[in-house]
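A.B. asks: Quick one, what's the 3D model for this:
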Amino acid sequence: MNPKEKFVRESRTVKSSVVLPPDTNNHGTLFGGKLMAYIDDVAAISAIRHARCNVVTASTDSVDFLHPIRVGNSVCLESYVTWTHKTSMEVFVKITSENLFTGERKVCAVSFLTFVALGEDGKPTPVPKAVPESEEEKWLHQGAEERAVNRRKRKESSKKLAEEFGTQKPWEF
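C.D. replies: Take a look at the predicted model:
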């Protein structure tokens, strides 16, 4: 393998925990914000494993909550780098819940995040190419460039919104 390449599996990260009452809302389900923090954490570990340097979150694609994650269930997050550009990496995260008493499992959410690798000078630095092996990895890798194009379009739209609304004080609206 070329030193400028890494297998996708080398960045794979899995994190599981039990959903406890302090982690839940008034419906007895995991707070969405708590899950989003878990997603960013596990995805950052995958990105660092791939780049072997500091990284920053550049974007998070939408997180669609498909099923609630209830108190007492386990939540398992699995992530890995699916694609790389020059200094950036796309990371896929799959979130599964499990009823620990029945064994029933559900994919509750999926998300894509983009990370940028940083050199010791704090500036973007090149990352190794991600090499997919499994069918799932190849399928995600194939769609990555199109997702990257969509992210760039979304970022331009966000920039326009930021310019339009600026930094007015709340009472100036």
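A.B. asks: Every contact and neighbour count from this point should use C-alpha atoms.
C.D. replies: Noted.
A.B. asks: and the most centrally placed residue in the chain, which of the three is it?
C.D. replies: In the chain, the residue lying closest to the centroid (C-alpha atoms, centre = their mean) is Leu113, at 3.7 Å. Put simply, Leu113 is strand when judged by DSSP: H, G, I helix; E, B strand; the rest coil.
A.B. asks: For it, which residues are in contact?
C.D. replies: Listed by C-alpha atoms under 8 Å, 6 or more residues apart in numbering, the contact set of Leu113 reads Asp40, Ala43, Thr57, Ala58, Ser59, Thr60, Asp61, Glu90, Val91, Phe92.
A.B. asks: Turn the residues you listed into a markdown table, including neighbour count, secondary structure and distance to Gly72.
C.D. replies: As requested, the contacts of Leu113 are exported to a markdown table (neighbours: other C-alpha atoms under 10 Å; DSSP: H, G, I helix; E, B strand; the rest coil; distance: C-alpha to C-alpha, whole Å):
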| residue | neighbour count | secondary structure | distance to Gly72 |
| --- | --- | --- | --- |
| Asp40 | 22 | helix | 22 |
| Ala43 | 31 | helix | 24 |
| Thr57 | 17 | strand | 30 |
| Ala58 | 13 | strand | 33 |
| Ser59 | 15 | strand | 31 |
| Thr60 | 17 | strand | 27 |
| Asp61 | 15 | coil | 28 |
| Glu90 | 29 | strand | 31 |
| Val91 | 29 | strand | 28 |
| Phe92 | 24 | strand | 26 |
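A.B. asks: and for comparison, fold this next one:
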Amino acid sequence: MKKYKTAKESRVSITELMLPSHSNFGGKVHGGHILNLMDQIAFACASKHSQAYCVTASVNRVNFLNPIEVGELVTLKASINYTGRTSMVVGVRVESENVKTGKTKHCNSSYFTMVAKDGEGNNISIPGLIVNDKNGLRRFARSKERKLSASDRDSKYRSKKFQVNEYLHFLEGENVQLNLEQ
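C.D. replies: Take a look at the predicted model:
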């Protein structure tokens, strides 16, 4: 196995026609179907990079920017943005295309943290990432910063450390009623 790989070596994409069976009650493609496709392509990209079975550890911020219509082609693109020792961040971009007009729209972007596993389910080391352009550096730095801020946020809100008085101002102007049981 190589010690380092470029993002290009692990990049994958898929295109799928959206069928009526993929629709929700509103007639648009169900977000759950798109999430399933995103998880599959993140798995494929991470497995290609690590040459191992990978599992999804977390998904960062899924925003549905534009609806996807039945009959449109959906293209998902995945690329390695960051590598740690056993985990990697896979950037996934979702675009739809109207086959009649050729018009495309960006529907979603998200970041999947994937962990490489051996046959017994233990974490295994993965190849590092060769960053060879400004965009690659930007993606790596953004993923690293997202990882650090998530860690800070998680520790800040641990129940043993949480101080109620420090966060009461968060409720001002919100649609909430505070009724703490003592």
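A.B. asks: So after superposing, what's the score?
C.D. replies: The TM-score (TM-score structural alignment, normalised by the length of structure 1) is 0.85; 159 aligned residues with a C-alpha RMSD of 1.9 Å.
A.B. asks: rewinding a little: quick check: the aligned residue for the residue nearest to the centre of structure 1 in structure 2?
C.D. replies: Counting by TM-score structural alignment, Leu113 of structure 1 corresponds to Phe112 in structure 2.
A.B. asks: Please enumerate the strands of structure 1.
C.D. replies: 5-7, 13-18, 54-60, 74-84, 88-98, 105-118, 129-131 (DSSP state E).
A.B. asks: could you redo those as TSV and give each row distance to Phe31 of structure 1?
C.D. replies: Listed next are these as TSV, based on distance: least, C-alpha to C-alpha, whole Å:
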stretch	distance to Phe31 of structure 1
strand 5-7	33
strand 13-18	13
strand 54-60	17
strand 74-84	12
strand 88-98	14
strand 105-118	13
strand 129-131	32
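A.B. asks: which stretch among those comes nearest Pro68 of structure 1?
C.D. replies: strand 105-118 (6.7 Å; C-alpha to C-alpha).
A.B. asks: buried residues in that closest one?
C.D. replies: Neighbour counts over strand 105-118 of structure 1 (16 or more other C-alpha atoms under 10 Å) mark 106-118 as buried.
A.B. asks: what's near enough to touch the residue lying closest to Val91 of structure 1 once chain neighbours are set aside?
C.D. replies: In space, and not counting its chain neighbours, Val91 of structure 1 is closest to Val81: 4.3 Å by C-alpha to C-alpha, 6 or more residues apart in numbering. Val81 of structure 1 makes contacts with Val8, Ser11, Arg12, Ser46, Ala47, His50, Met89, Glu90, Val91, Phe92, Ala130, as judged by C-alpha under 8 Å, 6+ apart.
A.B. asks: The same query, at a cut-off of 7 Å, please.
C.D. replies: Shown in contact with Val81 of structure 1 (C-alpha atoms under 7 Å, 6 or more residues apart in numbering): Val8, Ser11, Ser46, Ala47, Met89, Glu90, Val91, Phe92, Ala130.
A.B. asks: What is the aligned counterpart of the first one in structure 2?
C.D. replies: Taking TM-score structural alignment as the alignment basis, one finds that Val8 of structure 1 is matched in structure 2 by Ala7.
A.B. asks: contacting residues around that match?
C.D. replies: Ser79, Ile80, Leu129.
A.B. asks: and it, how far is that from Glu97 of structure 2?
C.D. replies: Ala7 of structure 2 is 25 Å from Glu97 of structure 2, where distance means C-alpha to C-alpha, to the nearest Å.
A.B. asks: go on, Ser155 of structure 2?
C.D. replies: 42 Å.
A.B. asks: what about the two, which has more around it?
C.D. replies: Using other C-alpha atoms under 10 Å, the more surrounded residue of Ser155 of structure 2 and Glu97 is Glu97, with 20 against 13.
A.B. asks: Now the more buried one: closest residue in space, sequence neighbours ignored.
C.D. replies: Thr104 (4.3 Å).
A.B. asks: now Lys4 of structure 1
C.D. replies: Looking at Lys4 of structure 1 with C-alpha to C-alpha, 6+ apart, the closest residue is Pro128, at 4.5 Å.
A.B. asks: So the one you found sits against Glu10, correct?
C.D. replies: No - Pro128 of structure 1 lies out of contact with Glu10 (C-alpha atoms under 7 Å); the separation is 11.6 Å.
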